[in-house]
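Colleague: after the sequence you'll find the predicted model.
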Amino acid sequence: MLVFIFFGYLSINFPLTGDDLNWGITTLRDYFGSGRFLNYDGRYAGNSLIIMASHSAIFKVLSYAGITTLVVYLGARLISNVRQLERNTLLVLILMLTMSTELFAQVLGWNAGFFNYMAALVYPLIIVNLVKYHYSDWQAPKYLRYSILIVILSIISCFFVEHVTLLNLAIATILMGYMLYQKKKNYLVIANFIGTYIGGILMFSNRAYLNILLHHDGYSYRETSFSLSKIYHIIAQQMDFYLLINNPIITVLLAIILGYLIIKNLQKRSGNKWGTVVSYLELSVLIAFTEYHYILFNTLLKNFSHRYLVSCLLSILFLLVIIIEMTKLSLETHNIEYIALIVAAVVLVIPFFVVTPFGPRGAFASYFCLCLLVAALCDQLNAVKFSLPIIRIMMVMIVIFYAGLATRIGHASRIKNDFMTYQEKHNTPKDYRLYLEVPYNQYYWAVHPQAADNSYRGYYQIQTAGGKLVPYAKWRLIEKNTNSNAEMFSQVLKVDSQNK
């Protein structure tokens, strides 16, 4: 409940921005009735959610809070039993909220990003939880009646973002292969397989994907390229930064935990020469990756011409070390989730090797897999038990930070809208409009400058094209020295006229 309230509060205060506003001037009837959906993309569910959210504040808040709470809960549930659920939920939540600022802005600070990239995670987490805890139950004939629900949900799950749809298809295929290997009918696996493949076909039959592949897409920013130089550029200067380097908390924690596991294994097999050599090489990679990116990259090596090449190689080696160690841990513990999480994280970014654009939001699903992996490793090492007081303190600090941030952003956004209404009503100034700056724009995704945002003007039906930005510090000072919004608005206009 507290998690739901927290994210509900964030949603109340984070404004509609960018594509949110563009979706806000259309309706579901227009979207589906005009045939636009046939040529834009196959994200029918995600686009429908943002259209509804941009028209209903209540729906936006409840769905935003509900989806995020569900994702955090299902993620924590996947890595723990009921007794450990509360503490692992806190850990998953903390790790998720310590994501990079740009990742936060494009997923939690942007509704169009949220309803595609966050909402897409709900179904795969549901299906994996069902498989982990209730697989044998679904072999009973009485579960056949629930299969239709799984079919419907699995179809809908394919209408969010493409790389998660591909993950859903991979999960469905692996589960079907496992069922056939076991030679025991499982209604969950069958229903999920049928629904996911129907959904995948429906998504990728959208004409937009063929147009992108043939370079005929009407949206110039979307393209495919199999050029090795382009792939290298994406990996070296985008992918490794969005997923790993720009998220130092998760990567350093992974390096520390992996280092501990490697040293622990070294003590066990001191007589294994080749195993010892591999372990020392792995430790060297962990140290080199951390030191290179967080100490040398922007200091001593700032002018090094091949620094991105080295960064790319170290990032690949870092992921390889994780894969090797998680494979060994999964074999030792007979628990597949360790290797499954890191493989899922890698699989989720592979499509972006050839399909662009790849923004920070494209790395979110992989980042969340890394959060779950760290939480699972802490659970395995029983580290959470000893650090629970620290985790609680960190959670309180993070909540205070984001609540304070959201409060200031929400207040500024509402004042900005009220001031715009005031200017429209009084038609002043005559030739332009004043836009009160909403602060901390690094935490919410806004493509256009605030005083020249065509999407904002279209959504709020502002006819006057010209705009001037009033800095946050400037209008906040005026607000503190006035007694009402009307008085403040009048004073802002007066100051502007004096500065002409």
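Modeller: Good, I have the coordinates.

Colleague: going forward, measure contacts between C-alpha atoms and count neighbours the same way
Modeller: Fine.

Colleague: which secondary structure elements does the one helix or strand Val92 maps to contact?
Modeller: For Val92, the host element (DSSP states H and E) is helix 85-97. If contacts are counted by 3 or more CA pairs under 8 Å, 6 or more residues apart in numbering; DSSP states H and E, helix 85-97 sits against helix 57-78, helix 364-380, helix 383-426.

Colleague: who's in contact with the first one?
Modeller: The set of residues external to helix 57-78 that reach it, using CA atoms under 8 Å, 6 or more residues apart in numbering, is 3-9, 11-12, 52-54, 85, 88-89, 92-93, 114-115, 118-119, 121-122, 125-126, 128-129, 132, 372.

Colleague: which of those residues fall within strands?
Modeller: The strands, defined by DSSP state E, take in nothing from the contacts of helix 57-78.

Colleague: now, of the residues you listed, which are buried?
Modeller: 3-4, 7-9, 11-12, 52-54, 85, 88-89, 92-93, 114-115, 118-119, 121-122, 125-126, 128-129, 372 (16 or more other CA atoms under 10 Å).

Colleague: can you flag which of those residues belong to helices?
Modeller: Cross-referencing the buried ones among the contacts of helix 57-78 against helices under DSSP state H gives 3-4, 7-9, 11-12, 52-54, 85, 88-89, 92-93, 122, 125-126, 128-129, 372.

Colleague: where along the stretch 401-500 of the chain do the strands fall?
Modeller: With DSSP state E, counting those that start in this stretch as the criterion, the stretch 401-500 of the chain has strands at 433-436, 467-470.

Colleague: tell me which of the ones you listed sits most buried.
Modeller: For the strands of the stretch 401-500 of the chain, the largest average neighbour count (mean count of other CA atoms under 10 Å) is found in strand 433-436, namely a mean of 22.

Colleague: before we move on, back to that, report the distance from the helix holding Val92 to the chain centre.
Modeller: Relative to the chain's own centre, helix 85-97 is displaced by 16 Å; criterion: CA atoms, centre = their mean, to the nearest Å.

Colleague: and here is the other one:
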Amino acid sequence: MSKKTSGNSTLKKIFTIIMFGVSFIYFCAFRFLVIPSGDDYFWLGKMGKYLMNHMFYGPQATYGGSSNGRYLGNLLEIVTMHKLPVAILAYGIFWTLLLWCIWYLSKKTITSLLLSFLFIFTMQDAFINNILGWNAGFVNYVPPVVMGLIYIIVVNKGVAKKFVPIVSILLLLLGLAGGLFNEVWNITQLALGLLVLGYSYWKKDLKSYHITYFLGTIGSALIMFTHKGYHEASTYRKTSYTLSTIWDTYSKVTHFWLITFNLILLIAILLAIFVLAIKTKISSENKLAVSIFSVIFLIYYIIINNFFRNNFHLNPMYGYKTVRASIAVPESLVSIALMIFIGYCIWVFFKNDPKMWLYYLLTGVIAGQLLFVSSPVNSRGYFLSYVLMYLIGMKFVLSALNELRIKNYLINLILLATLIVCGYTYQSMMYANYHANLIRVSDPDYYNGKKELTKHVPYVKFVWFNDLMNQQNAPYWKNHIDTYKHILK
């Protein structure tokens, strides 16, 4: 290795370490500025304490959907609401780990590092509102997907490396823990374990930790779904196996979160597919079909997003209250066509990449589960699919950039500049929200219960349920101000 190459490698390592350090600090500061809402105060108070003392089981009439088998998600919610320093550390660690996993699974280059860090700035508003800006959403959805990605990293690394026996035990525990945050990932990690097990057996490369992880996911499912809360009549959770109900929910609500509203990611993927179609050596039939359809889908999604934004009103949960079937059905059919098209493009360009097929199949597993849910219907479950879609998008984009032969330093400078602007913008909006909230909750009449809040924070999408004001808690903010007044001055 030449001195120049060695020096570049050292600089890359230093830059990578600095970036992850900055990420951790950024997310820690972000969490301090998060305004809790709704369920956060439920778990903070007497109701949460009761459930914790009764293995998260309570009468349906009183506790509804909060009586569940999300043992680790519920526990982390309670701890982080009682201890802000723990909340800050957990938020910083898990968001940074998520970005690290995305980077690690995407070739570990500087370009992939910067694209990984842009992840949160590509998320649609529904994910910002329900995951990034809400403690209850974060604790139940970010840690489990991190655990799943860590398993994929271990499996990928294990192809060329032999692990010590303790890894099998650690992955058993990882499988047990990963499913105790939410029901969707609990079932998805079962599918993940089974897919890896089947593929490894087929390739004659079955390892002990493939088996122990899968056993852990089975144990996790048994622990969660034997919880008594799932075996009683519930006004909160409802499923439907009626095809008309499933189709109505998908066409009028859920496909927007799965596909349509992920506009930044869709543009990136479709542009990358177009570049690959033009630049790579594939059959003329594939070249023509893929390039034409990528352009058609690209134009369509830009137009349809603009159409919905200008003609329909989103409710505070980022879903349209009423969409005519004449609009919803064709739009949802296009979304299905797009999913098929992306699968076809994976086959054309990356047919021998097992990770791409794994992400694609797991996205279908997650979406497949949610098709049967008639209540509660929300965007949070689709965040897990979005992470996997982003990994698919990273592969397409990085491959397309490689084909374009643009100097790496130019691409990286543009990405770094974009990252700095986006990071500053989000942190500024959080800061503005936080101080606007401090002003409104510092009113003695609010503390004393004489009046309700009357003003929204400036950027409502960063507070759960678009800053529904009756979801705030005066005692929490009084205690917060008294505890951190030396910082807040």
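Modeller: The structure has been received and is ready for your questions. Here the structure is a predicted model, which means the values were calculated and not measured.

Colleague: can you give me the TM-score here?
Modeller: The TM-score (TM-score structural alignment, normalised by the length of structure 2) is 0.81; 438 aligned residues with a CA RMSD of 3.0 Å.

Colleague: follow-up on the earlier one: so can I have JSON lines of the strands of the stretch 401-500 of structure 1 showing distance to Gly177 of structure 1?
Modeller: Below are the strands of the stretch 401-500 of structure 1 laid out as JSON lines (distance: least, CA to CA, whole Å):
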{"stretch": "strand 433-436", "distance to Gly177 of structure 1": "58"}
{"stretch": "strand 467-470", "distance to Gly177 of structure 1": "59"}
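
Colleague: who wins for proximity to Asn454 of structure 1 among the ones you listed?
Modeller: strand 467-470 (10.6 Å; CA to CA).

Colleague: and the contacts of the closest one?
Modeller: By CA under 8 Å, 6+ apart, strand 467-470 of structure 1 touches Tyr432, Arg433, Leu434, Tyr435, Leu436, Glu437, Gln450, Ala451, Ala452.

Colleague: and those residues, which is closest to Leu301 of structure 1?
Modeller: Using CA to CA, the contacts of strand 467-470 of structure 1 come closest to Leu301 of structure 1 at Gln450, 36.0 Å.

Colleague: so that closest one sits against Arg433, correct?
Modeller: No: with contact defined as CA atoms under 8 Å, Gln450 of structure 1 does not reach Arg433; the gap is 11.3 Å.

Colleague: centre-most residue in structure 2?
Modeller: In structure 2, the residue lying closest to the centroid (CA atoms, centre = their mean) is Phe383, at 3.5 Å.

Colleague: quick check: the aligned residue for Val253 of structure 2 in structure 1?
Modeller: Aligned by TM-score structural alignment, Val253 of structure 2 pairs with Gln238 of structure 1.

Colleague: how many neighbours does its match have?
Modeller: 17 (other CA atoms under 10 Å).

Colleague: what's the distance between it and Arg361 of structure 1?
Modeller: 12 Å (CA to CA, to the nearest Å).

Colleague: the alignment partner in structure 1 of Arg380 of structure 2: neighbouring residues, count only.
Modeller: In structure 1, the residue matched to Arg380 of structure 2 (TM-score structural alignment) is Arg361. The number of residues packed near Arg361 of structure 1 is 23, by other CA under 10 Å.

Colleague: assumed Arg361 of structure 1 was part of a helix.
Modeller: Yes: judged by DSSP: H, G, I helix; E, B strand; the rest coil, Arg361 of structure 1 forms part of a helix.

Colleague: tell me who's in contact with it.
Modeller: Arg361 of structure 1 makes contact with Leu103, Gln106, Val107, Gly113, Tyr117 under the criterion CA under 8 Å, 6+ apart.

Colleague: just confirm the third one contacts Ala119, I think it does.
Modeller: No: with contacts defined as CA under 8 Å, Val107 of structure 1 does not count as touching Ala119, sitting 10.1 Å away.

Colleague: now do the SS call for the closest residue in space to Gln60 of structure 2 that isn't next to it in sequence.
Modeller: Nearest residue to Gln60 of structure 2, sequence neighbours excluded (CA to CA, 6 or more residues apart in numbering): Ser234, at 6.4 Å. For Ser234 of structure 2, the assignment made with three-state DSSP gives coil.

Colleague: which residue lines up with Ile304 of structure 2 in structure 1?
Modeller: So Ile304 of structure 2 corresponds to His293, using TM-score structural alignment.

Colleague: quick check: its match vs Leu300 of structure 1, distance?
Modeller: 11 Å.

Colleague: quick check on those two: which one has the bigger neighbour count.
Modeller: The residue with more neighbours, out of His293 of structure 1 and Leu300, is His293; 22 against 10, by other CA under 10 Å.

Colleague: residues touching that one, list them.
Modeller: Listed by CA under 8 Å, 6+ apart, the contact partners of His293 of structure 1 are Ile245, Ser311.

Colleague: where does it sit: helix, strand or coil?
Modeller: helix.

Colleague: quick one: the helix or strand hosting Lys13 of structure 2 to helix 110-117, angle?
Modeller: Per DSSP H and E: Lys13 of structure 2 is located in helix 3-33. Put simply, helix 3-33 of structure 2 runs at 10 degrees to helix 110-117, going by axes from the mean of the first three to the mean of the last three CA atoms, to 10 degrees.

Colleague: and helix 3-33 of structure 2, which residues are buried?
Modeller: 16, 19-20, 23-33.

Colleague: the next helix or strand after it vs structure 1, average offset?
Modeller: Along the chain past helix 3-33 of structure 2, the next helix or strand (assigned with DSSP H and E) turns out to be helix 39-44. Mean deviation of helix 39-44 of structure 2 from its aligned counterpart in structure 1 after superposition (mean CA distance after the TM-score superposition for structure 1): 0.6 Å.

Colleague: so helix 39-44 of structure 2 corresponds to what in structure 1?
Modeller: Going by TM-score structural alignment, helix 39-44 of structure 2 sits over residues 19-24 in structure 1.

Colleague: stretch 142-152 of structure 2 too?
Modeller: Stretch 142-152 of structure 2 maps onto residues 118-128 of structure 1, going by TM-score structural alignment.

Colleague: which residues touch that stretch?
Modeller: 46, 67-68, 70-71, 74-75, 78, 107, 153-154, 157, 160-161, 164, 168, 365.

Colleague: recalculate using a threshold of 7 Å.
Modeller: Ile67, Leu70, Val71, Leu74, Gly75, Val107, Ser157, Phe160, Val161, Val164, Asn168 (CA atoms under 7 Å, 6 or more residues apart in numbering).
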